[in-house]
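1. how does the following fold in three dimensions:
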Amino acid sequence: MKQVLLILAILLLNFSCTSSADSGSYQSPEQTYQETKLSLEDQERQSPLNFLKSDGTYRENLVGKFVLEGNVTNSASAITYKDVTLQISFYSSTQTLLGTEEQTIYEYFPPGQSVSFKFKTFGFQDTKSIGWQVIKATPAN
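-> Next up, the predicted model:
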């Protein structure tokens, strides 16, 4: 019984020493907030595609051009992006990829805001559907 109590006392002492060593590295909430904010800005700066999304519609006009209209939304909280490039994919009736085209929107995309776009393109012969996604962007600040 004494051996069990001795082992428990040693373990308790060991855990209390470990936790007191960690408490010596206390940081004020303001420092932690600043570090977190910088970390978030770094993440947003390094991975713009994670924070830029695009949606919209398309139609074929009277002269056979496809008209794409939509928005690019920046969900980042700190970084403004610019010069967003969309990759437009053209598909057949069997969903076979016929080809792609890139279009760049030379605008600023502030945090938490959407920017609208409108493109006209001939696409590819036998195109039945179109999709697009953001493939490139540059941090502006």
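2. C-alpha only now, for contacts and for neighbours.
-> Fine.
3. quick one, longest helix in the protein?
-> The longest helix of the chain (DSSP state H) is helix 2-23.
4. just the helices in this structure please.
-> Counting by DSSP H, the helices of the chain are 2-23, 29-46.
5. between those, which one is closest to Phe119.
-> Phe119 lies closest to helix 29-46 among the helices of the chain, at 27.1 Å (C-alpha to C-alpha).
6. run a quick neighbour tally on Leu13.
-> 11 (other C-alpha atoms under 10 Å).
7. for it, what are its contacts?
-> Leu13 is in contact with no residue at all, counting by C-alpha atoms under 8 Å, 6 or more residues apart in numbering.
8. thinking again about what came up before, mind putting the helices of the chain into CSV with distance to Val134?
-> Shown next, in CSV, are the helices of the chain (distance: least, C-alpha to C-alpha, whole Å):
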stretch, distance to Val134
helix 2-23, 44
helix 29-46, 15
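9. out of those helices, which is closest to Glu101?
-> Taking C-alpha to C-alpha as the criterion, helix 29-46 is the member of the helices of the chain that comes nearest to Glu101, at 24.7 Å.
10. how about the closest one: buried residues?
-> Using 16 or more other C-alpha atoms under 10 Å as the test for burial, helix 29-46 gives 40-41, 44-45.
11. another one to check against the first:
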Amino acid sequence: MQAPYNEITIQSLLRKLRIFNREIGEYELFAITENFDYVVKLSNGKILITIEELQEDEKDALTTESLVVIAKRFVPSGQTMTAPPQAAVETEVSQGPAVKTTIFWTILAAGLVIMLILGGLGYVDVVNKQAKPIARKTVETYKEKVMTIGEIERAKPLQFLLLRSDYKKNFWGTKIRLQCSVKNTATVVSYKDVKLQVTHYSDTKAILGTREYILFDNFPSQSEKELELKIENLKHTDSISCKILSAKVD
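-> Purely as a prediction, here's the structure:
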């Protein structure tokens, strides 16, 4: 028998999914399909989570790619979610031999109802026994997933730092005032000491030389800063370009 999952488990997984899809609303209730998958009703829509994904999440085995796939299943209110068709219930009672068939199916349906009631009692008992340890474990799982995202941002700062630059030469053309705007798009990691490479070009676009400079400042996550550098110009420089080479984790 597959292990059941309760509201605490689902809400924990929803918090992780919002990292990848901020449109996902607040939890309201859930229903279990005939395949034991979970259809979760949200304040602004619904989302389908399979039993296998909940099992993987319980084992801390859901990857970032898997979380993205689940988050894309969010269906806003007003749109329909495909559900498996349910068989129609026979309501007509025919006369003659068909009456025996109807009685047979009625008895069978009653037996199934009794089995479902007994199974439901067992489900409630299991949930009561497992709720507390599952709650503790899901909180730990969420922290570990956030750490995984942080590790990616620490390892690849260039993927999360965006640079816009502009420059002006002084009257004599010997110095350049370089204006930089650095945006940190990371979700949890802050950076500092951003290293820039400035390349000087002639009017024929030949490279005259490159120089490196460090922006000694802190760049918090989800923020943008504007800085200014005054640098020496190279002779015969017609234009320059600027890019980020590296950054340290704050």
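12. nearest to Glu69 of structure 1 among the buried residues of helix 29-46 of structure 1?
-> Here the nearest of the buried residues of helix 29-46 of structure 1 to Glu69 of structure 1, counting by C-alpha to C-alpha, is Glu44; it sits at 26.1 Å.
13. map that closest one onto structure 2.
-> Structural correspondence for Glu44 of structure 1 with respect to structure 2 (TM-score structural alignment): Glu153.
14. pretty sure its match contacts Val146?
-> No: contact criterion C-alpha atoms under 8 Å: Glu153 of structure 2 and Val146 do not qualify, at 10.8 Å.
15. quick revisit: so how far is the longest helix of structure 1 from its chain's centroid?
-> 45 Å (C-alpha atoms, centre = their mean, to the nearest Å).
16. would you say Thr9 of structure 2 is within a strand?
-> No: using DSSP: H, G, I helix; E, B strand; the rest coil, the secondary structure at Thr9 of structure 2 is helix, not a strand.
17. thinking it is in contact with Pro133, fair?
-> No: applying C-alpha under 8 Å as the test, Thr9 of structure 2 and Pro133 come out as separate, 10.5 Å apart.
18. please say which of these two ends up with more neighbours.
-> The neighbour comparison of Thr9 of structure 2 against Pro133 (other C-alpha under 10 Å) goes to Thr9, with 20 against 9.
19. need the nearest residue in space to the more buried one, chain neighbours excluded.
-> Nearest residue to Thr9 of structure 2 in three dimensions, chain neighbours excluded: Thr138, at 6.2 Å (C-alpha to C-alpha, 6 or more residues apart in numbering).
20. what residue in structure 2 is paired with Gly70 of structure 1?
-> So, by TM-score structural alignment, Gly70 of structure 1 is matched to Cys180.
21. so what's the residue count around its match?
-> A count of nearby residues for Cys180 of structure 2, using other C-alpha under 10 Å, gives 19.
22. quick one: the nearest residue in space to it that is not next to it in sequence from Lys183 of structure 2, how far?
-> Of all residues not flanking Cys180 of structure 2 in the chain, Ser165 sits nearest, at 4.4 Å (C-alpha to C-alpha, 6+ apart). According to C-alpha to C-alpha, to the nearest Å, Ser165 of structure 2 stands 12 Å off from Lys183 of structure 2.
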